[in-house]
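Colleague: 3D model of this:
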Amino acid sequence: MDADLTTGERIRVLRESRGMSRPVLAQLCGRGVEWLKKIESGERELTSHPLLLQLAAALQVADLSVITGTNTPAAAATVPLGRLAHPGMPDIWSAVMTRSLTTAPAGPVDPAALQGRVDQTWRLWHTSARNRTEVGALLPGLIRDGEHAVRTLDGEQRRRAQVALSDVYRLTGQATAYVAPAELAWVVADRALSAAQAADNPAAIAAASWNLGNILRETAYPEEALRVVEEAADLIRPHLDGAPEDWRGIYGALQLHAAVTAAREGREGDAWRYWGRGDQVAKSLPQNYLHPSTVFGRANVDFHAVSVATDLKKSQKAIGLADDIDPDIMPSVERRARLWVEVARGHLQRGDRTAALHVMQMAHRIGAETVSYTPSARTVAADLWRNSPRSMRAETSRLAEAVGIATAG
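Modeller: Below you'll find the model as predicted:
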């Protein structure tokens, strides 16, 4: 990079070198195209350190001096990066990795009110098409308040705060999946489980184990993932008789987690056996039951059947199962978008790129950020862009650009 380039010129060079359009970069920073245009042209000066961090994360630049230049005051900074870039990641990183070891000068935190905020944020995660951005903006405050509550309360109030804090870290794990650096993902998963164990709450421990299982599976430790969720299921099973519905809900979610993990390893018999257990749990619950964070229920069990069949490369069965599902009965926008991604994968396995494109466009309309930040969805979009016939090139390029995949050249 030429040392004489301005910050705006450096941003433009980095953006263009990554094949990223101006609208895509502006959207990743939560800003308008005209704002970015003025920054790049030098018409507007960029002095906000948080915005610099957001730009660096979106451009996948780990050293802020690459953007600011070595002679600027804000040059010395390291930007945390995951596999994908999201502008909210620096603030979440700061809240998780710089937690205070002393009592902060703040007022008392009511654990019931804290749990209410966490529950509302889980609902936002499942209902917003921009769930990572909107939830990510709330997480730093929830993390700090949860940590403060655990440090300052005692007795039963402290145990309730620990359950809420475990929920906060589970939600953080969900909202930062694929965008968090590996070290943050592991810290978040461990803190969720540690807080649940400190609360001595079997349902919270099972939910945190479900979250840890996600991390293990996505980082290529499938056997460890299965061990964790099986142990959690064994822990909570003796408590299910007479327990609240949500305890059975998390038990069912553990079975579905194991089903997908086994399917990805090609273990067809085990995958359908675990799925069958989840199906039995759903049948024991009211027809309209929905677990607040995992969205376990009748619809999600049916959705997971499609995922299991797709992961087992049984595309015909996956598409047939999807044909019998009414996706609108699932209130989670995030889960509906993921269902259509699974269906698109099935069509792609059969070589039907026209159907795959149509279904991926539906998925993106339903949950844009779910598609943009899910590797399996990006893989489908990239495959369509690279390998579709010329007649589909314009539409596949638009989808790839909307998802954030470079289409320049």
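Colleague: Going by C-alpha atoms from here, please, whenever you check contacts or count neighbours.
Modeller: OK.
Colleague: Which residues belonging to stretch 266-280 are considered buried?
Modeller: Glu268, Asp270, Ala271, Trp272, Arg273, Tyr274, Trp275, Gly276, Arg277, Gly278, Asp279 (16 or more other CA atoms under 10 Å).
Colleague: Would you mark the buried spots in stretch 303-319?
Modeller: 303-315, 317-319.
Colleague: Now do that stretch: distance to the chain's middle.
Modeller: Relative to its parent chain, stretch 303-319 has a centroid offset of 22 Å by CA atoms, centre = their mean, to the nearest Å.
Colleague: returning to what we had before: take the buried residues of stretch 266-280 and keep only those in helices.
Modeller: Among those, the ones falling in helices (DSSP state H) are Glu268, Asp270, Ala271, Trp272, Arg273, Tyr274, Trp275, Gly276, Arg277, Gly278, Asp279.
Colleague: circling back: for the buried residues of stretch 303-319, which one is nearest Ala208?
Modeller: Ala208 lies nearest to His304 out of the buried residues of stretch 303-319, by CA to CA, at 20.0 Å.
Colleague: just checking, the closest one touches Gln255?
Modeller: No. His304 lies out of contact with Gln255 (CA atoms under 8 Å); the separation is 10.5 Å.
Colleague: anything in contact with each of those two?
Modeller: Shared contacts of His304 and Gln255, defined by CA atoms under 8 Å, 6 or more residues apart in numbering, comprise Trp275.
Colleague: could you pull out the helices for the stretch 151-300 of the chain?
Modeller: Along the stretch 151-300 of the chain, counting by DSSP state H, counting those that start in this stretch, helices occupy 155-175, 182-199, 202-218, 222-236, 245-264, 268-284, 298-311.
Colleague: For Leu212, list the residues it contacts.
Modeller: So Leu212 contacts Ala189, Asp190, Leu193, Ala225, Val228 (CA under 8 Å, 6+ apart).
Colleague: run this one through as well so I can compare:
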Amino acid sequence: MKRRKLLANLTITAAAAAVVPITGTGHSSAAEARPGELLVTGLRDAMLGLGPLGAPLSPDHLPGELARAVAHFNASSYGSLAVRLPRLIRAGHQAGAEYHAVLARFYLLATRALIKLDEPQLGWMAADRARRLALAGGAPLDVAEAARQQAVLARQAGWHDQSLTLALAAADDPALREAGNIGIAQRGLLIQCAAYTVAHQRDQEGMRRLTKEAAAIADELGGITHLRDTAGGFNRATVQLHLISAEYKAGDPSAAIAADALHPMTLPTVERRALYWTDRATAYAQWGRRDQCIDALLEAERCAAEETHARPAVKAMLNGLLVSGRTTPELRGLAARAGVLPA
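Modeller: Next comes the predicted model:
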């Protein structure tokens, strides 16, 4: 009995480490493509300078358009983001050097989306452009955020030492301290990032030490959410969210659930709340709590359906659940909506 349970748990977690293709012909038309696919395709073509330019967009409108694009991302509205963000990247390149700082933020947003959609090659391209443009535009906070995203990509590539160096070097930049509370919040995000990398190295003590440092920064800032428009927000609740995923990455999924002391509505954006539920689902899957894993995935879908259906990590988890044990109408329905099973 224990052996069968162990094998089932390993099947779920092993599938979660693989890329699971959507069942079908693999030749969907643009009209049939899902929002995540459209977003990746649009960003790829815009970054390569391909595709239609669309209607002209006044450079003066770019900051306002950036705010709208960030709102789409924070709401996990991938369909709307797929329409808006590639167009803004094209317009930003046409706007001239004085808009480099705004274009850097377009690329920062693109990087975050590409990381979620498991597109590391495009993610590296976007993050590198964001950092170069932020440096050219004299925007130290955006330079630091680009470094954080590069650290995430390095960690995903298994380059843990390089990831730590990127995050901690950026956190020590004096420009962040000079930027006031928002710079302090960015430093907190970078330390969170370093803690998560240490978790990947199975160093639970080191992860918890860095997480406490990030939590102390959040306490210093009080209850205000900072960086909502650039990194999904930073406050005590987002540090607690980070701890859930860090605990299961460090090798203790039961500790991840035990560490969960927050209500998802205290998180600053829909995107962060969806991440909360998918992180819980992953911890439950690794812990062998199949029913709770499925319930958490359904909550993620109720929170942010487009994101839940689009993320390869969720598809992989669903695939693992389908092949590892009893299926239910709820599981099969979610798998169909996510494209893992034929609808």
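Colleague: Now the contacts of Leu212 of the first structure in JSON lines, please, with extra columns for distance to His49 of the first structure and neighbour count.
Modeller: Formatted as JSON lines, the contacts of Leu212 of the first structure follow (distance: CA to CA, whole Å; neighbours: other CA atoms under 10 Å):
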{"residue": "Ala189", "distance to His49 of the first structure": "29", "neighbour count": "26"}
{"residue": "Asp190", "distance to His49 of the first structure": "30", "neighbour count": "19"}
{"residue": "Leu193", "distance to His49 of the first structure": "33", "neighbour count": "26"}
{"residue": "Ala225", "distance to His49 of the first structure": "39", "neighbour count": "25"}
{"residue": "Val228", "distance to His49 of the first structure": "40", "neighbour count": "21"}
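Colleague: What residue in the second structure is paired with Gly278 of the first structure?
Modeller: Under the alignment (TM-score structural alignment), Gly278 of the first structure pairs with Ala214 in the second structure.
Colleague: Name the nearest residue to Asn131 of the first structure, ignoring sequence neighbours.
Modeller: Of all residues not flanking Asn131 of the first structure in the chain, Trp125 sits nearest, at 4.9 Å (CA to CA, 6 or more residues apart in numbering).
Colleague: my guess is that neighbour meets Glu334, correct?
Modeller: Yes. At 7.5 Å, Trp125 of the first structure counts as touching Glu334 under the criterion of CA under 8 Å.
Colleague: Pull up the overlap in contacts between these two.
Modeller: Asn131.
Colleague: ok, and the closest non-adjacent residue to the aligned partner of Pro87 of the first structure in the second structure?
Modeller: Counting by TM-score structural alignment, Pro87 of the first structure lines up with Leu38 in the second structure. Using CA to CA, 6+ apart and skipping residues adjacent in sequence, the residue nearest Leu38 of the second structure is Ala82, 5.9 Å away.
Colleague: count of neighbours near the equivalent of that neighbour over in the first structure?
Modeller: Residue pairing (TM-score structural alignment): Ala82 of the second structure is matched to Gly136 of the first structure. As a burial measure, Gly136 of the first structure scores 23 neighbours (other CA atoms under 10 Å).
Colleague: Pull the contacting residues for Gly136 of the first structure.
Modeller: Taking CA under 8 Å, 6+ apart as the test, what Gly136 of the first structure contacts is Gly88, Met89, Ile92, Thr172, Ala175, Thr176.
Colleague: among those residues, which two are most distant?
Modeller: Farthest pair in the contacts of Gly136 of the first structure, by CA to CA: Gly88 and Thr172, 11.6 Å.
Colleague: so what's the nearest residue to Met317 of the second structure once chain neighbours are set aside up against?
Modeller: Residue nearest to Met317 of the second structure in three dimensions, not counting chain neighbours: Ala16, with 4.8 Å by CA to CA, 6+ apart. With contact taken as CA under 8 Å, 6+ apart, Ala16 of the second structure is in contact with Ala313, Val314, Lys315, Ala316, Met317, Gly320.
Colleague: what about the counterpart of Leu331 of the second structure in the first structure, neighbour count?
Modeller: Matched by TM-score structural alignment, Leu331 of the second structure corresponds to Thr396 in the first structure. By other CA under 10 Å, the residues close to Thr396 of the first structure number 28.
Colleague: same question, Arg112 of the second structure
Modeller: By other CA under 10 Å, neighbour count at Arg112 of the second structure equals 20.
Colleague: how far away is the residue mapped onto the residue nearest to Asn131 of the first structure from the second structure from Ala95 of the second structure?
Modeller: Aligning on TM-score structural alignment places Trp125 of the first structure opposite Phe73 in the second structure. Phe73 of the second structure is 23 Å from Ala95 of the second structure, where distance means CA to CA, to the nearest Å.
Colleague: Great, nothing more from me.
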